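Peer 1: Give me a model of this one.
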Amino acid sequence: MKKKFNTYLPAIDYKATKKEVEKTFEEYRMYLVTLPSDFLPKITPSYSQLPPSFTNEFHSSTEDAAIERIEFENARQRFINRIHEAVNSLKQDERFIIIKSFMDKDIGYDPDIYLELGIGKTRYYEIKGEAMLRLAFDLQIEVYKKKNEVKSA
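Peer 2: Model (predicted):
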């Protein structure tokens, strides 16, 4: 008697996965253009009615802001590098589409991009969908359908 293997692979929810990739690129663009002002040190004096404590700990809002900013910058740089590595792992046409669609300073429109690539509309959307799916797997942000959704679909 042959042994049957359980080869259940969860089904991908393509719409939700696409939204996750788009959200990730929105976050990417925000990281490129912003640095929150709450990471800046306070420049106004603050007074307290509590007596100062004389311990070995030195506590300064400037130091706290500097540490917080460094941690933010490190997290920001790791995130941006992760996006760049994922995009660089794509095929040439996929990379071109993703860069033009999400990463350029001026985001391109789909018709302009597929005309620039010299391919048809249908093929363009196939390539873009494959690229977004690859990115979702590389970035580990893919979304799976629940078991009860798979049976009914």
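Peer 1: Going by C-alpha atoms from here, please, whenever you check contacts or count neighbours.
Peer 2: Fine.
Peer 1: For residue 19, see how far away residue 148 is.
Peer 2: 21 Å (Cα to Cα, to the nearest Å).
Peer 1: Now the second one, please; I'll put the structures next to each other:
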Amino acid sequence: MQFSSDVENMFTQEEIEDILKDEQYFYIEHAEKNWLNRYFKIKAIANETKVPSIISSISDMPHGSSNFKKSKTEMFAIKTIQASEWLEILHSTIHSLSPIEQKLIELKYLRKRNDGSRYSDEVIYPQLFVGKTRYYEIKKEALEILGRHLYGVFAERGFS
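Peer 2: As a prediction, the model looks like this:
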């Protein structure tokens, strides 16, 4: 208890609110930039059916050597599997949100119009039966939750 009271005395209420706001913005940006904005690209990789050229290469280099080339087929398979895992993690995280947050994320980030662009917020909030102000509150909260849950995922594997 002493520690928290010491911390409270170190910062003003305004400074604490600024820190929390910066943290919230960080997670929102992470969810959008690293996950939702990449959704369609990763989905295309996961669903790609093109088979790379199957040409074997023979090398006298040991398998652990940095000059050893992995086969194109192997690299393609690994990339497809990683993309599928990425999508599975994103979808399961989205399903952990409330139903209205799930619907908002789906309409805003996981669907596109016929011309390939995203739906605007003005088109989405009436579909959710909420006002504009409430829509932006829900959107901010959903993105922050996604960012917090997805932060650090795949970092240990180096998948990008």
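Peer 1: TM between them?
Peer 2: After superposition, the two chains reach a TM-score (TM-score structural alignment, normalised by the length of the first structure) of 0.67; 126 aligned residues with a Cα RMSD of 3.2 Å.
Peer 1: picking up where we left off before, which of residue 148 and residue 19 of the first structure has more residues huddled nearby?
Peer 2: Each of residue 148 of the first structure and residue 19 has its neighbours counted (other Cα atoms under 10 Å); residue 19 has more, 15 against 8.
Peer 1: in which helix or strand would I find the more buried one?
Peer 2: Taking DSSP states H and E as the definition, residue 19 of the first structure sits inside helix 14-33.
Peer 1: Does anything pack onto that helix? Which helices or strands?
Peer 2: Helices and strands touching helix 14-33 of the first structure, by 3 or more Cα pairs under 8 Å, 6 or more residues apart in numbering; DSSP states H and E, are helix 61-88, helix 121-139.
Peer 1: Next, the buried residues of the first one.
Peer 2: To tie it back to what came earlier, the one meant is helix 61-88 of the first structure. Residues 65, 69, 76, 79-80, 83, 86-87 are the ones in helix 61-88 of the first structure that count as buried (16 or more other Cα atoms under 10 Å).
Peer 1: and the aligned partner of residue 91 of the first structure in the second structure, how many residues sit next to it?
Peer 2: Aligned counterpart of residue 91 of the first structure in the second structure: residue 98 (TM-score structural alignment). Residue 98 of the second structure is flanked by 12 other residues according to other Cα under 10 Å.
Peer 1: How about the contacts made by the residue most central in space within the second structure?
Peer 2: Closest to where the C-alpha atoms of the second structure average out (Cα atoms, centre = their mean) is residue 35, at 2.0 Å. Residues near residue 35 of the second structure by Cα atoms under 8 Å, 6 or more residues apart in numbering: residue 90.
Peer 1: Noted, bye for now.
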